[in-house]
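Colleague: sharing a model prediction with you, sequence too.
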Amino acid sequence: MELRQLEYFVTVAEEGSFTRAAEKVHVAQPGVSAQIRRLERELGQELLDRSGRTVRLTDVGAAVLPYARAALAAVAGARLAVDELTGLLRGRVAVGMVTSHNVDLPGLLARFHQDHPAVEITLAEGNSDDLVESLRDGRLDGAIVSLGATPPPDLDHLVVTDEAIAAAVAVDHELAGRPEIPLGQLREHPLISLPPGTGIRSHLDAACARAGFAPKIAFEASQPVMLAQLAGRGLGVAILPDSLARNRADLHPLTIVRPGLRGQLVFAWRSGGPVSPAARALLGRARREFGA
């Protein structure tokens, strides 16, 4: 049993595809398939079900997967222990971010790379719910996310931004003559919002549920700028970060009251702390640059 066989098996299991796994490990697909077949022959059981369009774990594969991950983690830990003793920082950090934000994460990563050029950095985009799950299962070391009204107890975080969530309408909309709108009155209007799984949407849904109604979502888009553009064309009331609602000439901002809504973006990581020295160094830089 070879480490590369375990690595290929874990990668195929995570990607659900031999093709994507081969691209990720930079090996030709036949080579990945051959190594996993050798592993299966050694164990005497098939680990992967190849009959469907997506590769799936067999029951035996599901039982083997955590041990394969543990073996790879143990080897990586041994290498990192040597690196720490010799003063060399290398390895890999995986970072996530929500699709649209105003945090200078690229600047932070660039400065980290300048200080630690031997560390490989990967960056993934997604909604907050997906990124939180990736933090929990170890696929990400840190991420810029919105944690909603109740932060998960298994994650620690630094608050990076904190601002009001506002409503915004076209300048000729019937609500454009008002400075504010009670939350309860939003039930009367078609809303334009980020999709479920995002921080602003979580705050909106939770507040409306407490007020006894479900918001009437007419349009969803993953980019706040798109929400603003739709509202500017008169298609509904957009739910936006306050700064965006107030900085567009085609929109009239409305402060949401009774209750007001606020949203935070945070840099989050697993409560147990980053495992690798590289991830710990990245967290240290995030603490310094985000002011904690």
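Modeller: Perfect, I can see it now.

Colleague: only C-alpha atoms from now on, for both contacts and neighbour counts.
Modeller: Will do.

Colleague: what segments of the stretch 51-200 of the chain are helices?
Modeller: With helices called from DSSP state H, counting those that start in this stretch, the stretch 51-200 of the chain shows them at 59-86, 105-115, 128-136, 199-210.

Colleague: got a markdown table for the ones you listed, with mean neighbour count and distance to residue 247 too?
Modeller: Shown next, in a markdown table, are these (neighbours: other Cα atoms under 10 Å; distance: least, Cα to Cα, whole Å):
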| stretch | mean neighbour count | distance to residue 247 |
| --- | --- | --- |
| helix 59-86 | 14 | 47 |
| helix 105-115 | 14 | 22 |
| helix 128-136 | 20 | 25 |
| helix 199-210 | 19 | 18 |
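
Colleague: how about these in CSV, adding distance to residue 42?
Modeller: Formatted as CSV, these follow (distance: least, Cα to Cα, whole Å):
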stretch, distance to residue 42
helix 59-86, 13
helix 105-115, 41
helix 128-136, 31
helix 199-210, 47
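
Colleague: go through those helices and name the closest to residue 216.
Modeller: Set against residue 216 and scored by Cα to Cα, those come closest in helix 199-210, at 10.3 Å.

Colleague: how big is the angle separating the closest one from helix 128-136?
Modeller: On the basis of axes from the mean of the first three to the mean of the last three Cα atoms, to 10 degrees, helix 199-210 is oriented at 110 degrees to helix 128-136.

Colleague: which helices and strands does helix 199-210 pack with?
Modeller: Helices and strands in packing contact with helix 199-210 are listed as strand 261-270; criterion 3 or more Cα pairs under 8 Å, 6 or more residues apart in numbering; DSSP states H and E.

Colleague: helix or strand next in line after the strand it packs on, which one?
Modeller: Following strand 261-270 in sequence order, the next helix or strand is helix 277-289 (DSSP states H and E).

Colleague: and that next one, what other elements does it pack with?
Modeller: Using 3+ Cα pairs under 8 Å, 6+ apart, helix 277-289 sits against strand 91-98, helix 105-115.

Colleague: can I get the ones you listed in JSON lines including distance to residue 41?
Modeller: Below are these laid out as JSON lines (distance: least, Cα to Cα, whole Å):
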{"stretch": "strand 91-98", "distance to residue 41": "32"}
{"stretch": "helix 105-115", "distance to residue 41": "42"}
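
Colleague: in addition, the following structure is provided for comparison:
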Amino acid sequence: MELRQLQYFVTVAEEGGFGRAAQRLNIVQSAVSQQVRRLERGLGVPLFDRSSRHVRLTAAGERLLPEARAVLTAADRTRRIAADIAAGHDGVLRLGVVHGPGDRIYRLLAELATSAPGLQVQPHRLSAADRLAAVRSGDLDAALVRAARPVAGLELLHAWSDPLYAAVPAEHPLPSGRDLHLADLAGLPLRLASRDANALFHDLIVDAFRRTGTEPLLGPSFTTLQQTLTAIAAGPPSWTVFYDVNGLPSIPRVAIHRLADLTVTTSLVVPAGPPSPAVRQLLQALHRTAPDVGA
């Protein structure tokens, strides 16, 4: 059974004859008759009574006509959905996301919902390493990754950059009259997440120190921001570096300073090569909410 045969069957039934059906379909009458005969042989039942001057549906034809129309309607809907998927207006976008900062992610998803309302976004929260691996394997269509580095087979598009902050003991002497730099903190133990816990951010900080000609003095590992800030307030002198996710914290005996010489970049990581239609929609939404994307 072919969709074309069902279409010819429905058209003959609606027009009441093979000749008028052929005119409507803009084909020769013999082609219509041949395809309907093939459909009848395939189904094993006659669809039309051809014994009189007028073509009439048989009982089987009357029963199967609404089913044939339903199949054609479903096929037409399938074609329309496929066209929307090809244009990026429909389908599923599997997106790896990051925490914060602010409402950037919410604005991005809201923009995407407005521009492509039929596109179903499935956000996935994974570690940075797992997000990169999932894009490489095809389990994710794209991922936002903070402090990402080039990876074979993947393309990194700049999405946005955020400032980094140093949390130091409030009584720690700091240079006055200028912004705070990493070199100002080189002698103070740094509470930094281990490389096993967050390799991308760990390497970002260590490499930034090395560009200044110094090595960070590593202290106890960063755990959570709250626990780490509490340890800085209560323990021996130390400091940590972090990015804003839910607003800058206020902790007694801890001072927060913006670093002048270091930011962290969030990249949209996609498979190398032409983007899929859904990813194209994501890129357009990202351009509208973060105009420097790809810069």
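Modeller: Done, it's in. As the structure is a prediction and not an experimental result, all values here were calculated from the model.

Colleague: circling back to that earlier point, tell me which of the helices and strands packed on helix 277-289 of structure 1 sits nearest to residue 57 of structure 1.
Modeller: Evaluated over these, closeness to residue 57 of structure 1 peaks at strand 91-98, with 24.6 Å, by Cα to Cα.

Colleague: translate residue 68 of structure 1 into the numbering of structure 2.
Modeller: When structure 2 is aligned by TM-score structural alignment, no residue sits opposite residue 68 of structure 1.

Colleague: what sits closest to residue 68 of structure 1 if chain neighbours are left out?
Modeller: Spatial nearest neighbour of residue 68 of structure 1, chain neighbours left out: residue 6 (5.6 Å); criterion: Cα to Cα, 6 or more residues apart in numbering.

Colleague: who's in contact with that neighbour?
Modeller: 36, 39, 68, 69, 72 (Cα atoms under 8 Å, 6 or more residues apart in numbering).

Colleague: out of those, which is nearest to residue 189 of structure 1?
Modeller: When the contacts of residue 6 of structure 1 are compared for distance to residue 189 of structure 1 (Cα to Cα), residue 69 wins out at 49.7 Å.

Colleague: number of residues surrounding the nearest residue in space to the closest one that is not next to it in sequence?
Modeller: In space, and not counting its chain neighbours, residue 69 of structure 1 is closest to residue 10: 6.8 Å by Cα to Cα, 6+ apart. Other residues within reach of residue 10 of structure 1, judged by other Cα atoms under 10 Å, total 21.

Colleague: also residue 219 of structure 2?
Modeller: Look at residue 219 of structure 2: counted by other Cα under 10 Å, it has 15 neighbours.

Colleague: so which of the helices and strands packed on helix 277-289 of structure 1 comes closest to residue 190 of structure 1?
Modeller: Among those, strand 91-98 comes nearest to residue 190 of structure 1, with 24.9 Å by Cα to Cα.

Colleague: could I get the buried residue list for that closest one?
Modeller: Neighbour counts over strand 91-98 of structure 1 (16 or more other Cα atoms under 10 Å) mark 91, 92, 93, 94, 95, 96, 97, 98 as buried.

Colleague: average gap between it and structure 2?
Modeller: Comparison of strand 91-98 of structure 1 with structure 2 after fitting gives an average deviation of 1.4 Å (mean Cα distance after the TM-score superposition for structure 1).

Colleague: got the contact list for the most centrally placed residue in structure 1?
Modeller: What sits nearest the mean C-alpha location of structure 1, by Cα atoms, centre = their mean, is residue 131, with 2.5 Å. For residue 131 of structure 1, the contact set (Cα under 8 Å, 6+ apart) comprises 96, 97, 98, 125, 140, 143, 145.

Colleague: mind doing that once more with 7 Å?
Modeller: Residues in contact with residue 131 of structure 1 (Cα atoms under 7 Å, 6 or more residues apart in numbering) are 96, 143.

Colleague: what residue of structure 2 matches up with it?
Modeller: Structural alignment (TM-score structural alignment) places residue 131 of structure 1 against residue 131 in structure 2.

Colleague: and the gap between that match and residue 140 of structure 2?
Modeller: 8 Å (Cα to Cα, to the nearest Å).

Colleague: swap in residue 71 of structure 2?
Modeller: Going from residue 71 of structure 2 to residue 140 of structure 2 by Cα to Cα gives 33 Å.

Colleague: same check, this time on residue 103 of structure 2
Modeller: 22 Å.

Colleague: between those two, point out the one with more neighbours.
Modeller: residue 140 (22 against 11).

Colleague: residues touching that one, list them.
Modeller: 94, 95, 96, 134.

Colleague: could these be laid out in CSV, adding distance to residue 193 of structure 2?
Modeller: CSV is the format used below for these (distance: Cα to Cα, whole Å):
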residue, distance to residue 193 of structure 2
94, 28
95, 25
96, 21
134, 23
